[in-house]
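Colleague: Next input, structure requested:
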Amino acid sequence: MPAAVDVRDSDSDVAEIVGVVELVDSADEDDVAEVNSPNSPPLSFHGYRRGRKLGQGGSSQVFVCSKAGCQVGFAVKAVNLRRLRMSPDVERELKKLEREVDILKDLPVHPNIVRLVDTFQEGYWFLMVLELIGGGDLFTVLTSRSPTRFQDREAAYVGNQLVLGLAFLHGKGVVHRDLKLENVMVASQRRAYANGPVLYNVKITDFGLSRFLDPSMAAACSTVGTQPYCAPEVLGEGSHSFGADLWCLGVLLFVLIAGHFPYSDLPTDQLELNRIVQRSTATEA
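Modeller: Next up, the predicted model:
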């Protein structure tokens, strides 16, 4: 009989969080076919009912789900453990799964961090119930605008929330290691005044690369993250401290305001980029 997994005791593995795209209420024929597919996770589990598919990536899929008696909806991230274990990089993927659950289950509720509601295992499906964030990710929001940039006040409003979110994480000993536009979800939005700047309320998500950093450690040593956002010490030495998260935040805010990366004219080759950043850092020092 499938057992519920309490989020406070779970050592289960969960894959990289798939960004939840903008919520669409209506379902079409493809959605109905997906619900009945044998390759899909269970339609009902522990009082929840799976609905429209929101996205997928790797071994995981994300659906809207509802629960009887609850006025709010949820997102369920369903990880196919059987498929995951067939991955050529299975150990790394399982570690990301485990790390994500361990971090989210231990974090208290914060307005700028995505909330893990519950976890379950049904056969070879691992199910993460998360709060539903229906506004899409910040990258999608930015690229849908014309011109492709935020006003200063809009970027400052987002930046302030991300500073609060990172301060909360760092205070709990968590370094995110992959802060980028795609990993910031828009929970809601409003205009400051008629025809004024749009103020986006945001939450940090995707903790697959995150880790706890012991106070006695200066940094976590591994080269992870998304290249255009990586701090020089990450590219050069694989050393990722709390400060590297702040570098990522700086790059993110630059992109919001300018509409492009600060190093957009640099080569894409990883080794050459490393050399350029290291030379630049040495010159500044």
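Colleague: all contacts plus neighbour counts: C-alpha atoms, from now on.
Modeller: Will do.
Colleague: Could you check the longest strand belonging to the chain and say which residues are buried?
Modeller: Taking DSSP state E as the criterion, the chain has its longest strand at strand 48-57. Buried residues in strand 48-57, counted by 16 or more other Cα atoms under 10 Å: Tyr48, Arg49, Arg50, Gly51, Arg52, Lys53, Leu54, Gly55, Gln56.
Colleague: So which elements touch that strand?
Modeller: helix 29-35, strand 60-67 (3 or more Cα pairs under 8 Å, 6 or more residues apart in numbering; DSSP states H and E).
Colleague: Please provide the structure for the following sequence as well, for comparison with the first:
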Amino acid sequence: MNDLESVHLSFSDLSTVTGSDSSSPTEMNPKKNAEEEEEDKEGSEHSILSSISYSSKDGVFRNLSYRSKPHKGNDFRWEAIQWVKDKDGELGLRHFRVLKKLGFGDIGSVYLAELKVGMMRKCLFAMKVMDKGMLVGRKKLHRAETERQILGILDHPFLPTLYSHFETEKVSCLLMEFCSGGDLHLLRQRQPGKHFTEQAARFYASEVLLSLEYLHMMGVVYRDLKPENVLVREDGHIMLSDFDLSLRCLVKPTLENKSNPNSSYNIEDPSCKFSVCIEPTFCFKPRLFKFNSKSSKLKWEPMFSTKQESVPELVVEPTTARSNSFVGTHEYLSPEIIRGDGHGSAVDWWTFGIFLYELIYGKTPFKGIGNRETLFNIVGQPLKFPSNISGSSSSSALSTDLIKRLLSKDPQKRLGFKRGATEIKQHPFFEGVNWALIRGDKPPNVPEPIDLSLLSSGMNSCKKTTVPKCDEGDSNSSSGSYLEFEFF
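Modeller: Below you'll find the predicted structure:
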């Protein structure tokens, strides 16, 4: 494998297939998607997203995306796109040079594309291209529209930025962030023993947890968490991707008073010596300065007694969300989805538990020989942990306790069911995580910079083909030789 091939640049899930039980998994592509043809439409007419317009021609999209995304407001890519729109009136395929196919998913393919403008800095994007005829024929149009709408409202450090959306007669294109570090699935396979240390797993799990918390706050149930969908940016921090299986719903923020939030965590292992297992602590301990007239010094005193008073906390969990669709990836499906009981936001906390298990142990807990056996194990087999892990010491009692609570087969007893990420963040496993300043933490792995000359040389060596005939005569058609757009 050469240097270019060793850098996995997929923005879409490369392992996604639909309705297949007989596929044989491979080491690099171990997971398969399971989905009914019935699309999730319940609750969509009441969605908070339904009233937002996404037109790129009249400037509405520009105002929504550019001016209302403070986390990406200073990104030079916005300026480049705006320059093109001001110059040519609209953005289209002719403004991009397609460098490499990054991957493909169930509803389209993703390409590494460079914006052809006269700027000193390279403007690279991940361009997701979807065949509109295929979307209609396979009844996937609703899924594509759901993904576009969700991407349009996201503004979070660990979630993707949708820079623009444009269409030709036959294809629809989403212009998104490009992550040069690949995904956590490939990164995990490069680790000793093909698994992360518990410290590294805690780092990635913390950032993913904040992403899910934000999505739930925005009324989005993700439903497709897995290492392949967690991309690594050039700075080593993560970005969650792929929202075509997500469910939109209503959410009602509430402020609740909870006393001793950690007191319920009784770690089973009696040998555990962590202070959080013995004395419950609070995430927030506000204190006031008190002046001592005798010593003429300021000293700290608690604002309230932690033994008697309660701590207010914001809970933003879409507990009323319901869906009956059979969607997700087999190894990550929750028992309630497999049983057909209907599911809500708790499925994200089940997949979060599977995700953490895989990061630490290098495999998912219920995987069988085939998809049918995997589904049977999820519903009928108890959770088991490996006795040891090659290449590192065994996991702590804190991580196993957290995973057990997340992988409760009864969704109503699952950690996070009632209070969402607020409840999970208070688990002792995350002790020491500074949630407000987590972007300042040093990532376990920082990817090597991508050599664009390799991409250019690889492009020159490729067989040159043109874009499909469906774009001939379109004002947005690219001129010259480019990689052919392929669709799954």
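Colleague: Could you dump the helices and strands packed on strand 48-57 of structure 1 into JSON lines with mean neighbour count and distance to Lys172 of structure 1 added?
Modeller: Formatted as JSON lines, those follow (neighbours: other Cα atoms under 10 Å; distance: least, Cα to Cα, whole Å):
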{"stretch": "helix 29-35", "mean neighbour count": "13", "distance to Lys172 of structure 1": "39"}
{"stretch": "strand 60-67", "mean neighbour count": "23", "distance to Lys172 of structure 1": "28"}
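Colleague: what would the ones you listed look like in a markdown table with distance to Tyr157 of structure 1?
Modeller: Formatted as a markdown table, those follow (distance: least, Cα to Cα, whole Å):
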| stretch | distance to Tyr157 of structure 1 |
| --- | --- |
| helix 29-35 | 36 |
| strand 60-67 | 28 |
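Colleague: Now for Ile204 of structure 1: which residues touch it?
Modeller: Asn112, Ile113, Val114, Leu162, Gly165, Leu179, Asn183, Val184, Met185 (Cα atoms under 8 Å, 6 or more residues apart in numbering).
Colleague: what lines up against Pro192 of structure 2 once you look at structure 1?
Modeller: Aligned by TM-score structural alignment, Pro192 of structure 2 pairs with Ser146 of structure 1.
Colleague: what's the spacing between Pro228 of structure 1 and Tyr124 of structure 1?
Modeller: 36 Å (Cα to Cα, to the nearest Å).
Colleague: Which of the two has more residues huddled nearby?
Modeller: Pro228 (17 against 14; other Cα atoms under 10 Å).
Colleague: my guess is that one meets Asp265, correct?
Modeller: No. Taking Cα atoms under 8 Å as the definition, Pro228 of structure 1 is not a contact partner of Asp265, at 11.2 Å.
Colleague: what's the average distance of the lengthiest helix in structure 2 to structure 1?
Modeller: Using DSSP state H to define each element, structure 2 has its longest helix at helix 198-217. Once fitted to structure 1, helix 198-217 of structure 2 is off its aligned match by 0.5 Å on average (mean Cα distance after the TM-score superposition for structure 1).
Colleague: For that helix, which residues meet the burial criterion?
Modeller: 198, 200-217.
Colleague: which other helices and strands contact that helix?
Modeller: strand 238-240, helix 346-361, helix 421-425.
Colleague: Let's verify the residue nearest to the spatial centre of structure 1: helix, strand, or coil?
Modeller: Nearest to the mean C-alpha position of structure 1, by Cα atoms, centre = their mean, lies Asp206 at 2.4 Å. Under the three-state scheme (DSSP: H, G, I helix; E, B strand; the rest coil), Asp206 of structure 1 adopts coil.
Colleague: Which residue in structure 2 aligns with it?
Modeller: Match for Asp206 of structure 1 (TM-score structural alignment): Asp242.
Colleague: Equivalent analysis for Glu233 of structure 1, please.
Modeller: Counting by TM-score structural alignment, the partner of Glu233 of structure 1 is Glu336.
Colleague: What of Ile103 of structure 1?
Modeller: In structure 2, Ile103 of structure 1 lands on Ile150 (TM-score structural alignment).
Colleague: can you tell me the mean distance of the longest strand of structure 1 from structure 2 after alignment?
Modeller: Looks like 2.7 Å for strand 48-57 of structure 1 (mean Cα distance after the TM-score superposition for structure 1).
Colleague: Okay, angle between that strand and strand 60-67 too, please.
Modeller: Orientation check (axes from the mean of the first three to the mean of the last three Cα atoms, to 10 degrees): strand 48-57 of structure 1 against strand 60-67 gives 160 degrees.
Colleague: picking that back up, among the helices and strands packed on helix 198-217 of structure 2, which is nearest Leu247 of structure 2?
Modeller: helix 346-361 (11.0 Å; Cα to Cα).
Colleague: For that closest one, grab the matching residue range in structure 1.
Modeller: So helix 346-361 of structure 2 sits over residues 243-258 in structure 1, by TM-score structural alignment.
Colleague: mean deviation of that stretch from structure 2?
Modeller: Mean for stretch 243-258 of structure 1 is 0.8 Å (mean Cα distance after the TM-score superposition for structure 1).
Colleague: quick one: that stretch to chain centroid distance?
Modeller: 16 Å (Cα atoms, centre = their mean, to the nearest Å).
Colleague: ok, and for it, which residues are buried?
Modeller: Under 16+ other Cα under 10 Å, the buried positions of stretch 243-258 of structure 1 are 244-257.
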